[in-house]
Every structure is written in C-alpha cells, then in structure tokens.
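Visitor: coordinates only, sequence not included:
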C-alpha cells in the first residue's frame, strides 16, 4: 500500500509550484505578501482548494482574493505546463484562518496573568 495517495502527492506539487510562480512570475502587487499554506485536492484530481495567508488585515485579505481571482487563469495555465496532468484541476482560493486563530490564541495566553504560578510556589515552601 502506498503511504500517500496520488491526490496528496499532486497537492504538494501544486503548492510548491504555486509558491514558486507567486514569487517569480506574478507581478500583481496584491499578491506580493501572499503565501500558499496548503492545497486540498479531491480524489479525482478535478478541484483544488488553495489555502493562502497574507498579513495586513481584512483589507489585504480581500485584495489578495481579488488578485488570485484575476491571476487564476495564468496560474492554472502555468501549473498545467509544469505538472503535466491529463486534467488540470479547477483552482479555488481560500483564505487560511488558522494563522489568525493561532495569533489570537497567543494574544489570549499573553494576557493571562501569571499570579497562579506565584501562589503554587508559596504553597510548596510550607
């Protein structure tokens, strides 16, 4: 049995190729700070969800979505040439909320007081 499915292997290849294309070939300023964080491909290799993140808040998020929408034809054509698949999957771009959530969790943890630690130190001395 193969350790990874074909869809997973193609997903990794799409992610690395898209990252390279964004860095070297796409000149849209809305996509300069965009990072591809993952690709989820259906088992039939027909549809791909491309997850991305961008710094700069909600405005940058919506601008990046518009940038991906306008560049999707170029990206799909470039990917088709590099991947050599029989069918090139349709690309859907989705903002990756996980980094924002992780940042929010960090803020919450930093805001917690460390008074609880000093109470346990005093009890262990008794």
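Guide: That came through fine. If you're wondering where the values come from, they're calculated on a predicted model, not measured in any experiment. Numbers count the residues shown, from 1 in each chain.
Visitor: For the rest of this, base every contact and every neighbour count on C-alpha atoms.
Guide: Noted.
Visitor: Give me the buried positions along stretch 23-33.
Guide: Of the residues in stretch 23-33, those buried by neighbour count under the rule 16 or more other CA atoms under 10 Å are 26, 30-31.
Visitor: Format those residues as CSV; extra columns: distance to residue 86 and secondary structure.
Guide: As requested, the buried residues of stretch 23-33 are arranged in CSV below (distance: CA to CA, whole Å; DSSP: H, G, I helix; E, B strand; the rest coil):
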residue, distance to residue 86, secondary structure
26, 25, coil
30, 31, helix
31, 28, helix
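Visitor: Show me how far stretch 86-106 is from its chain's centre.
Guide: 4 Å (CA atoms, centre = their mean, to the nearest Å).
Visitor: then this one, side by side with the first:
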C-alpha cells in the first residue's frame, strides 16, 4: 500500500483517537492532560501503535495506558464510527515519554548556556 495513504490514515486515526480520549472516555485513571502524540498504522492495516503522552509521574502514565487498554473495545467502536475502513486496526497503546525527555534536554541545554554566560 502507498506510504502516503498509510500516513494519511495514521494521522486521521490519531486525530479521531485524540477526540475520543479527550471527550468521550470517563475513566478516572486517564488524566485530563492525556494526548495521543503519534499513531503508526501497519501497511496491511491490521495493527496501530498508539503513542500516549501525559504529564505526571511514571505511575500516572502507566495508569493512563491501563485505562486506555481497558477501554479498548469502546475506543475501537467509536473509532469505527468516524474512520471508514474495511478493517479496523487492533490498537496497541504505548507510553510515550518523548515530551518529558525533550523538556529534560531543554533544561540541560539551558543550564549549559547559562553556565557559558557566567564565564
């Protein structure tokens, strides 16, 4: 299948999943600041790796992924209403800590730059 089509499908799935997670799921394990940062759909549309990012501790991120796993059936049903695909991919939720790593790197860069200004 065409890579351009796969990337369009991945982005559409990401957009719809973001809406579902923000507005339709009422699980207390999922914080309000949970977002879907990226979705990778396989070429045969059988699986979708969903990268979940949320601010908070490691335990809160794990809890959010567990909450999404338990609501997988509901999420898949809602996703099927919005994204018209012959085969709805199986969702695999993965904790994404790239935002935290980026903030940590930014902090380190600021410390180095601040240290250079003092010299």
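Guide: Perfect, thanks for sending it. From a predicted model like this one, the values you see are computed outputs, not experimental measurements.
Visitor: which among the buried residues of stretch 23-33 of the first structure gets closest to residue 71 of the first structure?
Guide: Nearest to residue 71 of the first structure, judged by CA to CA, of the buried residues of stretch 23-33 of the first structure is residue 26 at 7.9 Å.
Visitor: List the contacts of the closest one.
Guide: Residue 26 of the first structure is in contact with residue 71, counting by CA atoms under 8 Å, 6 or more residues apart in numbering.
Visitor: how much space between the counterpart of it in the second structure and residue 69 of the second structure?
Guide: Counting by TM-score structural alignment, residue 26 of the first structure corresponds to residue 25 in the second structure. Note on residue 25 of the second structure: its distance to residue 69 of the second structure, by CA to CA, to the nearest Å, is 12 Å.
Visitor: Next: residue 87 of the second structure.
Guide: Between residue 87 of the second structure and residue 69 of the second structure the computed distance is 20 Å (CA to CA).
Visitor: Those two: who's more crowded?
Guide: The residue with more neighbours, out of residue 87 of the second structure and residue 69 and counting by other CA atoms under 10 Å, is residue 69; that gives 15 against 11.
Visitor: before we move on, which element is the residue of the first structure sitting at the aligned position of that one in?
Guide: The alignment partner of residue 69 of the second structure in the first structure, by TM-score structural alignment, is residue 69. When elements are assigned from DSSP states H and E, residue 69 of the first structure belongs to helix 57-83.
Visitor: Fine, thanks again, bye for now.
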